[in-house]
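*Asks:* Provide a 3D model corresponding to the input given below.
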Amino acid sequence: MTKRELVIRVANTLGMTQSDVAKIIEGAFDTISRTLAEGERWELRDFGVFEVKTRASRIGRNPRTGDQVPVPERRVVTFRPGKKMKELICGEAPAEGAAQPSGETPSI
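*Replies:* As a prediction, the model looks like this:
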């Protein structure tokens, strides 16, 4: 789903104009982004938690040459789903037409 699709769905659900909803969503995303940029966590109960974590520096490999390459420390945003989100995702039936695991190993 894109931001535009979110705006349309929320506007239809709440009976608001798309313009007003777009301003609200843009403001919310901006606030969330700034909060994370400051190193704070952002939690919406039952939905999930966004946090900024620091990945340690490490030695990686150049896939073309195989040479070792230092990968510097960096900050990344992580997401942990909340309880209700997990229940919704795990408890839902697969979408119609989605691939079902057959338990068989596919032949190549």
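*Asks:* please make it C-alpha for all contacts and neighbour counts, starting now.
*Replies:* OK.
*Asks:* what about the longest helix in the protein?
*Replies:* The single longest helix within the chain, with elements called by DSSP state H, is helix 18-37.
*Asks:* also this sequence, please, to line up against the first:
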Amino acid sequence: MNKSDLIAALAKETDLPLRKSEEIVNLVFDTMSVALVEGNRIEIRGFGSFMVKEYQGYTGRNPKTGDKIAVNEKRLPFFKTGKELREHVDEPE
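*Replies:* So this is what the prediction gives:
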């Protein structure tokens, strides 16, 4: 499922026009993105949680040349599945 499929499913389920469904989906994702940029944690019960993990810089190696390179520290989004979602996906069909 991609974003367009999600918008279409929302429109079908709620009888909203596609344009309004798109605004709602965009608002949800934009709000989540802003919260993560600000360092907040997002928890959706039964689904999972989103957070930002900070990774320290380190000295890496270019696999092609073997030269050492400095890898800067970085912040990356991280998703941890909730128990209900994990169990639901693991159920036999």
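*Asks:* hang on, the earlier thing: how far off centre is the longest helix of the first structure?
*Replies:* Taking the mean of its C-alpha atoms, helix 18-37 of the first structure sits 16 Å from the chain's own mean (Cα atoms, centre = their mean, to the nearest Å).
*Asks:* does anything pack onto it? Which helices or strands?
*Replies:* helix 3-14, strand 42-44, strand 48-55 (3 or more Cα pairs under 8 Å, 6 or more residues apart in numbering; DSSP states H and E).
*Asks:* let's go with 6 Å and repeat that
*Replies:* helix 3-14 (3 or more Cα pairs under 6 Å, 6 or more residues apart in numbering; DSSP states H and E).
*Asks:* show me what the helix it packs on packs onto, helices and strands only.
*Replies:* Using 3+ Cα pairs under 6 Å, 6+ apart: helix 3-14 of the first structure touches helix 18-37.
*Asks:* list of residues touching the helix it packs on?
*Replies:* With contacts defined as Cα atoms under 6 Å, 6 or more residues apart in numbering, helix 18-37 of the first structure is touched by 7, 11.
*Asks:* the same query, at a cut-off of 7 Å, please.
*Replies:* Outside helix 18-37 of the first structure, the residues that touch it by Cα atoms under 7 Å, 6 or more residues apart in numbering are 7-8, 11, 42, 51-52.
*Asks:* now these in TSV, with neighbour count and distance to Gly66 of the first structure?
*Replies:* As requested, the contacts of helix 18-37 of the first structure are exported to TSV (neighbours: other Cα atoms under 10 Å; distance: Cα to Cα, whole Å):
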residue	neighbour count	distance to Gly66 of the first structure
Val7	22	46
Ile8	16	48
Ala11	17	52
Trp42	17	39
Glu51	19	33
Val52	18	31
